[in-house]
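>>> coordinates only, sequence not included:
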């Protein structure tokens, strides 16, 4: 495993108020570790950054030892406290085409961005998809909003789940 470190602000470019976020790293496809033949599933790994500082550290399978081309896509699941005191998904921010490649040595997330085809260090990503029943409080130009309850089991009978995709211009 390789340690990937960083700060939530490295991904989001800023803060989203007092919301707590869970950073998700999803491997693009199942793979095989070169040399050992071990199968690596295409699962999602999560890390909760420090609430006060945004700092995080997570161990991921290195992509440079995988038999097939591999990368992780990065997204942030924003949580909210429900009336019952349970933390529940409030919104999912998916950063379209934002991917990292992890060397065996690991590293800081801001040094692992895959810039192939993009040229140079990536700047703020304007192709963010916000998945929530409520609109984002500070949308950026070209940001997308999918009006849908986030999480693995949205309520199909909730009228707020319109499935509409909107874009800010």
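Great, that's in hand. Just so you know, these numbers come straight off a predicted model, no measurement behind them.
>>> Going by C-alpha atoms from here, please, whenever you check contacts or count neighbours.
Fine.
>>> you'd agree residue 98 is in a strand?
Yes. Secondary structure assignment places residue 98 in a strand (DSSP: H, G, I helix; E, B strand; the rest coil).
>>> which residue sits closest to the spatially most central residue of the chain, ignoring its sequence neighbours?
Using CA atoms, centre = their mean, the residue of the chain that lies closest to the mean C-alpha position is residue 75, 1.1 Å off. If the residues on either side of it in the chain are set aside, residue 75 comes closest to residue 94, at 4.5 Å by CA to CA, 6 or more residues apart in numbering.
>>> what about versus this one:
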């Protein structure tokens, strides 16, 4: 199992202690392990339901998708179980999980937007504007000092960062 962790907070960064949420990870299709200690194991697209802790932290032990056939990923939905609207949120992310797991922000596959086929869907690329390298994969990196447009170290070059 691969640990996937994160935290749920409101748009102001405040723990949502007054709201009750359920996170539901679902494989996009039936998966078959192609390598690991149990090759040939079939994993049906059953939901994995996670209730975050009172401080918003969550940990989901998921089967790694990088050792599966065919091309597999998880989707995520948030169910508000406290009777307040909205009732369900579907962000449309493709979450690809390596054997080592990781934090949710590291595992969202932004290739091709939310529709996944290239083109279409919203552009979910994150921009990193700094003279130092981004810490996350798949960021678009503008090598620029955001506080000093006249900094001689500014290159103005844009990179798609994949450490």
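Sure thing, it's come through. Every value quoted in this text rests on a predicted model; they were computed, and no experiment measured them.
>>> before we move on, back to that, host element of the residue nearest to the centre of structure 1?
For residue 75 of structure 1, the enclosing helix or strand under DSSP states H and E is strand 72-81.
>>> helices or strands next to that strand in the packing?
strand 20-27, strand 87-100 (3 or more CA pairs under 8 Å, 6 or more residues apart in numbering; DSSP states H and E).
>>> Around the residue nearest to residue 75 of structure 1, how many other residues sit close by?
By the other CA atoms under 10 Å criterion, the neighbourhood of residue 94 of structure 1 contains 20 residues.
>>> still on that earlier bit, now the helices and strands packed on strand 72-81 of structure 1 as TSV including distance to residue 118 of structure 1?
Below are those laid out as TSV (distance: least, CA to CA, whole Å):
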stretch	distance to residue 118 of structure 1
strand 20-27	20
strand 87-100	10
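>>> which stretches of structure 1 form helices?
Counting by DSSP state H, residue ranges of the helices within structure 1 are 8-12, 109-112.
>>> rewinding a little: give me whichever of the helices and strands packed on strand 72-81 of structure 1 is most buried.
With neighbours taken as mean count of other CA atoms under 10 Å, these reach their highest mean count in strand 20-27, at a mean of 21.
>>> And the closest residue to residue 2 of structure 2 other than its chain neighbours, how far from residue 70 of structure 2?
Nearest residue to residue 2 of structure 2, sequence neighbours excluded (CA to CA, 6+ apart): residue 101, at 4.4 Å. In this structure, residue 101 of structure 2 and residue 70 of structure 2 are 19 Å apart, going by CA to CA, to the nearest Å.
>>> the more surrounded of the two?
Here residue 101 of structure 2 and residue 70 are compared on neighbour count by other CA under 10 Å; more neighbours surround residue 101, at 21 against 14.
>>> burial measure for the alignment partner in structure 2 of residue 72 of structure 1, as a count.
Under the alignment defined by TM-score structural alignment, residue 72 of structure 1 is paired with residue 74 of structure 2. As a burial measure, the neighbour count of residue 74 of structure 2 was computed by other CA under 10 Å and equals 25.
>>> try residue 33 of structure 1
A count of nearby residues for residue 33 of structure 1, using other CA under 10 Å, gives 17.
>>> Could I get the contacting residues of the closest residue to it other than its chain neighbours?
Closest residue to residue 33 of structure 1 in three dimensions, ignoring its sequence neighbours and counting by CA to CA, 6+ apart: residue 66, at 4.6 Å. In this structure, residue 66 of structure 1 makes contact with 31, 32, 33, 34, judged by CA atoms under 8 Å, 6 or more residues apart in numbering.
>>> Just list the residues touching residue 99 of structure 1, thanks.
Counting by CA under 8 Å, 6+ apart, residue 99 of structure 1 makes contact with 71, 72, 73, 74, 113, 114.
>>> Can you tell me how far the third one is from residue 29 of structure 1?
Taking CA to CA as the criterion, residue 73 of structure 1 is separated from residue 29 of structure 1 by 11 Å.
>>> Run a quick check on the match of residue 72 of structure 1 versus residue 91, I expect a contact.
No. Applying CA atoms under 8 Å as the test, residue 74 of structure 2 and residue 91 come out as separate, 11.7 Å apart.
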